[in-house]
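*Asks:* Return a 3D structure for these sequence lines:
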Amino acid sequence: MSALTGVLYAALVAYLGGWYTGYWSGNFALLLFILTAVTMLYWLAERFHFAPARRAAADALLANDAKRREQLAAQGITQVDGNVEPARQQILQQPWWLDWTAGLFPVILVVFLLRSFLFEPFKIPSGSMVPTLLVGDLILVNKFHYGIRLPVINKKIIANHDVKRGDVMVFRYPEDPTTDFIKRVVGVPGDEVAYINQKLYINGQLAPTQPVDNFYDDSGLQRVYRPRFTEKLGEKEHQILVQPNAQHIFRPDRADGPFPFQENCRYTVEGVTCKVPAGNYFMMGDNRDNSRDSRYWGFVPDENIVGKAFLVWMNFGNLKRIGTFFD
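*Replies:* Okay, the predicted model is just below:
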């Protein structure tokens, strides 16, 4: 068993190393599920086989020692050398391969349950959600807000709140479902979303905006001041960045070809207009001129939803960000 455990750990290290160096993409949810299952098997084996076997061997050692002492006492020998207690403790000691598998099972199980059904951490890798979320923000995602989903396959089994316009949502990237993305929901099923001449229209109505100030955007290659606005989608306001007169050519650019329901979208020199199909959502970044989103790669299906983002719990480069709630 120790050799088998060594092989499993070597495979784990190789997998993580290839993932970290970019040789292949990883699925952390699947990895965590496998680790939970494997350590559970070791835990069950330890509880019902290995631990009882060690206790039986330790009891046999004590029984043999007591029998030997009884035989020597019958011969009149009362002073007997040897203390079997160290040997007994050594027999009872859990071997390393069980300590690093069965011993880790409770911790891995708790992490698996918390991450699968309650809250999942997520790191902001790019500036597409500036100024709401900054590069380096470590956020929490509410996994049960939109419903309970089975781990790994992400199938919803219990419904909860509906997705609303204005929600900041983490989802599996439609082009590569092994990668999680974060954007803001601007269109729900049945909506007609239009982004024309840098203005957002929902069902023909201009989304209300108000200028605020200039925001120093250092998230991209060009570090510049961009005009900041408040925008209202649904019941709550949020902030966006828009660079006036920025030149964009909106067109679908999915690497795997036309995206599902692409026929619902019209692309012109002024912008893009899309009718959101049932079971799908239209997503955009708050950094409107520096976000590759549904305007380019299409809709996000309901089965890709991970959860609703709501809290910055850490940013090692800007500690003032800690505890920031956002909508």
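
*Asks:* rest of the way, CA atoms for contacts and neighbours
*Replies:* OK.

*Asks:* Can you tell me which residue is spatially central in this structure?
*Replies:* Glu120 (5.0 Å; C-alpha atoms, centre = their mean).

*Asks:* Do I have it right that that one meets Leu114?
*Replies:* Yes: Glu120 is within contact range of Leu114, at 7.4 Å (criterion: C-alpha atoms under 8 Å).

*Asks:* Please generate a structure for the following sequence too, so the two can be compared:
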Amino acid sequence: MDFDFSAILLGLTVVFGVIWGLDRLFLYKQRKARADAAGKEVQDPVPVDWARSLFPVVLVVLLLRSFVAEPFRIPSGSMMPTLDVGDFILVNKFAYGLRMPAFNNKFVSIGEPKRGDVVVFRFPGYLCNVNGKLVRSGDQSCEHPEAPVPNANWIKRVIGLPGDRIEVHGDQLMINGQTVAADLVGPYVGDPKRDESRLMLEMGATLWTEHLQTQDGKSVDHLIARMPNFNHPPSIPSPAVPAIVPQGCYLVMGDNRYNSTDSRWWGCMPEENLAGKAFLIWLSWKGVGSGWVDFSRIGRVIH
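*Replies:* Prediction:
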């Protein structure tokens, strides 16, 4: 089952606020008058006392998560080596504008994603062709295109901006006719006791420094992993993914290029699905038997 924590926080804030507010408007004065007449201290009913105590706490948490920073946990290896399984990250919620909690509609525009940004977004669903029309589905095989899209947060790197021409063929990435340069760093070195690391070691993964050019001509240099012996993702363009990124959309890819389900599989990521920009690793949990916590990753800026 999928839970939208922002929606839960919003619901609790409303419930606690309504209970506390209605009591103060219609019941508190009478209760206080009776207590004063009896020479006793006024006592709130248990539900009202809980609502009064919890409302400001839940409201502050809701505001911080919705408009300042929200924590996320990395569940898979699709962003290795930049982000590892078990990394806990913070996401800047106002980098691209302020959005209503739970509903995610933008009401204040601040900025737009840049090429190379690592972004968190609500998964838009897989593209399925139904009677000549592309629809979003939660079923990757498209055997059941009516399957609902799960309410899940994903994290990838922005590769293509609206209007960009993107071509992807295996290792080769081209943006607006220019091949994106990448320099070999060396073989991947990881802990074979961890599943994702063991897979990369067995598949002979290599690390590369990729140089993405931003709109203002700067270079975003970041590590990517390649292991073509493992998988061959679809190319772009394809029948489901056009070369030109549509307006209001972004093309995103994982840094673990051969082990990432991303825009190559399900097309562009709509702007309205954006949750924010990842900027910091605040904890890295390796698990029992693998060192527990990787202190070397704590405080690492994500770029």
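
*Asks:* So after superposing, what's the score?
*Replies:* In this superposition the chains share a TM-score of 0.80, using TM-score structural alignment, normalised by the length of structure 2; 262 aligned residues with a C-alpha RMSD of 2.2 Å.

*Asks:* Quick check: the residue nearest to the centre of structure 1 is in a strand.
*Replies:* Yes: using DSSP: H, G, I helix; E, B strand; the rest coil, the assignment for Glu120 of structure 1 is a strand.

*Asks:* Can you tell me, leaving aside adjacent residues, what's nearest to it?
*Replies:* Val141 (5.1 Å; C-alpha to C-alpha, 6 or more residues apart in numbering).

*Asks:* What does the one you found correspond to in structure 2?
*Replies:* When structure 2 is aligned by TM-score structural alignment, Val141 of structure 1 is paired with Val91.

*Asks:* For that match, list the residues it contacts.
*Replies:* 69-72, 120, 276-280 (C-alpha atoms under 8 Å, 6 or more residues apart in numbering).

*Asks:* Next, the buried residues of the lengthiest helix in structure 2.
*Replies:* Across structure 2, the longest stretch assigned as helix under DSSP state H is helix 46-67. Residues of helix 46-67 of structure 2 classed as buried by neighbour count (16 or more other C-alpha atoms under 10 Å): 48, 51-52, 55, 58-59, 62, 65-67.

*Asks:* now stretch 262-279 of structure 2, how far from the chain's geometric center?
*Replies:* 8 Å (C-alpha atoms, centre = their mean, to the nearest Å).

*Asks:* How about stretch 301-317 of structure 1?
*Replies:* The answer for stretch 301-317 of structure 1 is 8 Å, by C-alpha atoms, centre = their mean.

*Asks:* Residues contacting that stretch, please?
*Replies:* 136-146, 154-156, 167-174, 177, 279-281, 321-327.

*Asks:* coming back round to it: can you confirm the residue nearest to Glu120 of structure 1 is in a strand?
*Replies:* Yes: judged by three-state DSSP, Val141 of structure 1 forms part of a strand.

*Asks:* sorry, back to before: and the residue nearest to the centre of structure 1, what pairs with it in structure 2?
*Replies:* With TM-score structural alignment as the criterion, Glu120 of structure 1 matches Glu70.

*Asks:* One more: Trp43 of structure 1?
*Replies:* Aligned partner of Trp43 of structure 1 by TM-score structural alignment: Trp20.

*Asks:* residue ranges of the helices in structure 2, please?
*Replies:* 5-22, 28-37, 46-67, 195-202, 263-266.

*Asks:* With distance to Ile159 of structure 2 added, can I get those helices in TSV?
*Replies:* Below are the helices of structure 2 laid out as TSV (distance: least, C-alpha to C-alpha, whole Å):
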stretch	distance to Ile159 of structure 2
helix 5-22	28
helix 28-37	57
helix 46-67	25
helix 195-202	23
helix 263-266	10
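
*Asks:* out of the ones you listed, which comes closest to His232 of structure 2?
*Replies:* His232 of structure 2 lies closest to helix 263-266 among the helices of structure 2, at 10.6 Å (C-alpha to C-alpha).

*Asks:* residue range for that closest one in structure 1?
*Replies:* With TM-score structural alignment as the criterion, helix 263-266 of structure 2 aligns to 294-297.

*Asks:* List the superposition-based mean deviation of that stretch with respect to structure 2.
*Replies:* After superposition onto structure 2, stretch 294-297 of structure 1 sits on average 0.5 Å from its aligned residues (mean C-alpha distance after the TM-score superposition for structure 1).
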